[in-house]
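Asks: A predicted structure for the sequence below; I have some questions about it.
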Amino acid sequence: MNRGRKRKEPTLFEELRELELLEEGGMVDIPDLEVEDLIEENSLSVIVRCLNPSVHKVGGLVKALPPIWGMEDRVRGRGVGEDRAQFIFESEADLQHVLTKGPWFVNGWMVSLDQWSINPAPDFLQRIPFWIRVRGLPIHMLKKQVVETLLGPLGRVEEVELHAKNSNSLEYVRALVYVNTEEPLQFRMTARLKSGVTIPTELEYEKLLKVCFTCKKLSHDQSRCPLQVQMVQEERRGVLRNPLFTIKVLKSRVAEKAQEWLRVKRVVQRKLRKQARSLKDLDPVQKDKIPGVAGSVALEREAEVI
């Protein structure tokens, strides 16, 4: 029997902060100190932020990320806040690998990270580098400036690939965009030309595994979405004030069920294909001794039909 995780009782300090009862304290002057040694110690480090606190705990990130990076013996992690962890690297090469090979995720949910800085930028830990595939642009519009203009509202466009490497296909173009973690992801954009002609496009985020189906944010799933909670509350009161909002939430519920079915489908397909491969290795005599076993070709076809 699966039991829900027992909710941790808030501490007195947490209750005071939640009630905004932590008053301003006295001012204390700190003398100038030599901190160059600490700055140097932290210069080869990144700060990682939990975007989805319901599935990401700081201690879990400290344990999970070094193996994901393949650096168990070359990086040291520690918690540095309620939703943040710091990882100190032994080399600049490892640091740059983590900074440039993202985005990174744990349990399917994204985390944001930035190199530690004594004076962090205003958007510190609020950007994730996504390679975005753009589909729908006509051939005569495949120019770098067009892609940069189309994706500019999503964030800073760092790089554009008009032609996929080692491929002759023009099915899509790619762009590396630093997307704002606080805003909903956009999966469709419409390009409007000066002539008034509009071109609908679809955006696919590479490595993206999970997102809220209702509001398209990275910070929670649909079961914890504020819009979903509002919908439930209105349903209980018998008041549905915004029909468009209601349709949006209902569509997200249907999509959630469809996602569950796809997960089950993939599991069944993998099992059937595994069984088909194992049958190929058996000789006819061995196959006859196994009751009720279908042929490997039939199993493969069954896997495709499901």
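Replies: Cool, the structure landed.
Asks: please make it C-alpha for all contacts and neighbour counts, starting now.
Replies: Noted.
Asks: what packs against the biggest helix by length in the chain?
Replies: Assignment by DSSP state H gives helix 243-280 as the longest helix of the chain. Judged by 3 or more C-alpha pairs under 8 Å, 6 or more residues apart in numbering; DSSP states H and E, the packing partners of helix 243-280 are helix 226-237, helix 296-305.
Asks: need the ones you listed in TSV with mean neighbour count, can you?
Replies: TSV is the format used below for those (neighbours: other C-alpha atoms under 10 Å):
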stretch	mean neighbour count
helix 226-237	14
helix 296-305	15
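Asks: structure B:
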Amino acid sequence: MSAAMDKALMTMSLEEDDAPFEMPDLPQFSSCEKNELSLIGRLLNPQCQSMSSLVFNMPRKWQKIGRVRGVALSNERFQFIFNSEHDLVEVLEKGFQTYNEWGLVMERWSENPGPESLQFVSLWVQIKNIPLNYYTKQTITLLGELVGQVVEVVFDPERPQNKDYVRVKVKFDVSKPLRKSKVILLPKGLSTSVFYFYEKVQKRCYKCQRMTHVQEECPLVLKQIHDQAIDKKMGRKVVKTKPELVLKEDDPLFGVLKEEQVGIHPLLGRPRIAPDVLEGMRQYMKLATMEDRALRIEKIKSSVAEAEKDPLTQKIVLRMEPPPVISTDFNKGKGLVFGYDSSEVSSKEAAQPTGSEKLMGAAIQAGRNRFQDLTSVQGLEGLSLVDYSQASSNSQAGPTAYAVGFYEAGSSGTKQRRGRGRKRPYVSKRKPKPLLKKVEPGEVTVKEGVSQGNSEKRKGVTGEVEGQRVVKHNKPEVVPNEGPSNI
């Protein structure tokens, strides 16, 4: 038995080709139609975030229990399938979200995701301590580019600003660290520090400021420990490897552009020139002849140098990034925001149509119209001392408005009037007394509650007031001296 098995194993080959399985291209094997109303995402720190708990708890957090179901695709990736388009869009409009205080990356499902799928999130960043003489849209955009690709800038130079920061919306790469501050060199040898605060971001690594791990598992900490161990063992330090060059000798742009012009920007963390722009320059140089080669080289150098003078031109032309959108809503993306000023309403309330009325407001208006109709029909105009139809509008006029019977003035505005308790006598003293009624001679009274036909015994009929006692007349027991009786 063992000899036959050994012989069979010897005939097998580890290098035998394994033909791949071809998936049938049929509708019943594809779920693309169901995935159209879904979003996919991934955990930024799977070691601190439970996938099973996230699948069950996120519908409750979104307040959409029964209208969405979650699917765990792996230990890191997940999918949520919605029943309606409205719920899907509402969840995505919430912006950056967290679970167990660590971030999530979510985006709408696509059949063919690109290489940058689940790599970027939208963050609102607050920029503080901007120099006084540099409060412009261009400066704010440039300072926001130090964090990520600026998508929107909230700034209005014509309106008052009661916050000590400005807000920008950036497209942030989750593999990059969250910058806390940056030293800015100003003209005439001056310098200042600009500070950044990221809204809705909770936990991060204290060492490298990334949202993908804790400090104990930070690669910088582990590398430092590893380097210290090697230095102690070998008695030398590890030599850092140089980064790979972008322009090589066989590149048509070699010698035309410098390496620092096409490499990674040290502050932005993104290429100085987009790969598509570089490829267009290469094609432009390949088509050059011996006569116009020098002219084309000079044209590329002058164009790149001119674009590098203006940071916004470098952003739009060289990096091919869309220009930021300028907004005047200072609370955009914050959700419901409380404020006394009507201009400080949240973006969610401002997005509602102006013609919509609340139910209570419509009821008050309907009652007011009905009251006006009654007074016009019955001719009651001018009979009321107070116009109660305006009470509801006056009560909402402001903190110093006055309405009859509702509020009274105070040192800090208006406050609700509280009435004092009535001083009333005891219950026994508040019982009504019966009215005194004179009884005519010969009148028979019927007791209260007695059936009809039973009459009360006659009292003395001396014209006295009913209710007073009358002395009973007793017959004399001795015959008076008037003679013998006739009996």
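Replies: Thanks, I have it. Since the structure is predicted, the reported quantities are computational estimates derived from the model, not experimental observations.
Asks: now do the strands in the stretch 101-250 of structure 1.
Replies: Ranges of strands within the stretch 101-250 of structure 1 are 104-106, 109-115, 127-135, 155-161, 173-180, 188-192, 198-205, based on DSSP state E, counting those that start in this stretch.
Asks: leaving out chain neighbours, which residue sits closest to Val177 of structure 1?
Replies: Nearest non-adjacent residue to Val177 of structure 1, counting by C-alpha to C-alpha, 6 or more residues apart in numbering: Val157, 4.5 Å away.
Asks: that older thread, reformat the strands of the stretch 101-250 of structure 1 as a markdown table; add mean neighbour count and distance to Leu16 of structure 1.
Replies: Converted to a markdown table, those look like this (neighbours: other C-alpha atoms under 10 Å; distance: least, C-alpha to C-alpha, whole Å):
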| stretch | mean neighbour count | distance to Leu16 of structure 1 |
| --- | --- | --- |
| strand 104-106 | 19 | 32 |
| strand 109-115 | 22 | 29 |
| strand 127-135 | 21 | 31 |
| strand 155-161 | 17 | 37 |
| strand 173-180 | 22 | 31 |
| strand 188-192 | 14 | 43 |
| strand 198-205 | 16 | 41 |
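Asks: show me what contacts Asn107 of structure 1?
Replies: Residues counted as contacts of Asn107 of structure 1 (C-alpha atoms under 8 Å, 6 or more residues apart in numbering) are Val55.
Asks: what residues are up against the corresponding residue of structure 1 for Arg167 of structure 2?
Replies: Matched to structure 1 by TM-score structural alignment, Arg167 of structure 2 sits across from Arg174. Counting by C-alpha under 8 Å, 6+ apart, Arg174 of structure 1 touches 131-134, 160-162, 164.
Asks: try it again with 6 Å
Replies: 132-133, 160-161 (C-alpha atoms under 6 Å, 6 or more residues apart in numbering).
Asks: returning to what we had before: so which of the helices and strands packed on helix 243-280 of structure 1 gets nearest Thr100 of structure 1?
Replies: With C-alpha to C-alpha, the closest approach to Thr100 of structure 1 among these belongs to helix 226-237: 32.6 Å.
Asks: give me the buried positions along the longest helix of structure 1.
Replies: 246, 249, 252-253, 256, 269, 272-273, 275-276, 279 (16 or more other C-alpha atoms under 10 Å).
Asks: between those residues, which sits nearest Leu170 of structure 1?
Replies: When the buried residues of helix 243-280 of structure 1 are ranked by distance to Leu170 of structure 1 (C-alpha to C-alpha), Gln269 comes first, at 30.3 Å.
Asks: how far away is that closest one from Glu304 of structure 1?
Replies: Separation of Gln269 of structure 1 from Glu304 of structure 1 (C-alpha to C-alpha, to the nearest Å): 7 Å.
Asks: what does Trp109 of structure 1 give?
Replies: For Trp109 of structure 1, the distance to Glu304 of structure 1 - C-alpha to C-alpha - is 29 Å.
Asks: same check on Gly77 of structure 1?
Replies: Distance, Gly77 of structure 1 to Glu304 of structure 1, by C-alpha to C-alpha: 44 Å.
Asks: what does Asn168 of structure 1 give?
Replies: Counting by C-alpha to C-alpha, the gap from Asn168 of structure 1 to Glu304 of structure 1 is 28 Å.
Asks: leaving out chain neighbours, which residue sits closest to Val98 of structure 1?
Replies: Nearest residue to Val98 of structure 1 in three dimensions, chain neighbours excluded: Trp69, at 7.1 Å (C-alpha to C-alpha, 6+ apart).
Asks: residue in structure 2 paired with the one you found?
Replies: So, by TM-score structural alignment, Trp69 of structure 1 is matched to Trp62.
Asks: please apply the same query to Arg263 of structure 1.
Replies: Arg263 of structure 1 maps onto nothing in structure 2 when the alignment is built from TM-score structural alignment.
Asks: returning to what we had before: could the helices and strands packed on helix 243-280 of structure 1 go into JSON lines alongside distance to Tyr178 of structure 1?
Replies: Listed next are those as JSON lines, based on distance: least, C-alpha to C-alpha, whole Å:
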{"stretch": "helix 226-237", "distance to Tyr178 of structure 1": "25"}
{"stretch": "helix 296-305", "distance to Tyr178 of structure 1": "37"}
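Asks: the ones you listed: which one's closest to Ala121 of structure 1?
Replies: Comparing these by C-alpha to C-alpha, helix 226-237 comes nearest, at 28.6 Å.
Asks: the closest one vs structure 2 - mean distance after superposition?
Replies: Mean deviation of helix 226-237 of structure 1 relative to structure 2 after superposition (mean C-alpha distance after the TM-score superposition for structure 1): 4.2 Å.
Asks: residues touching that helix, excluding its own?
Replies: Counting by C-alpha under 6 Å, 6+ apart, residues outside helix 226-237 of structure 1 touching it are Leu240.
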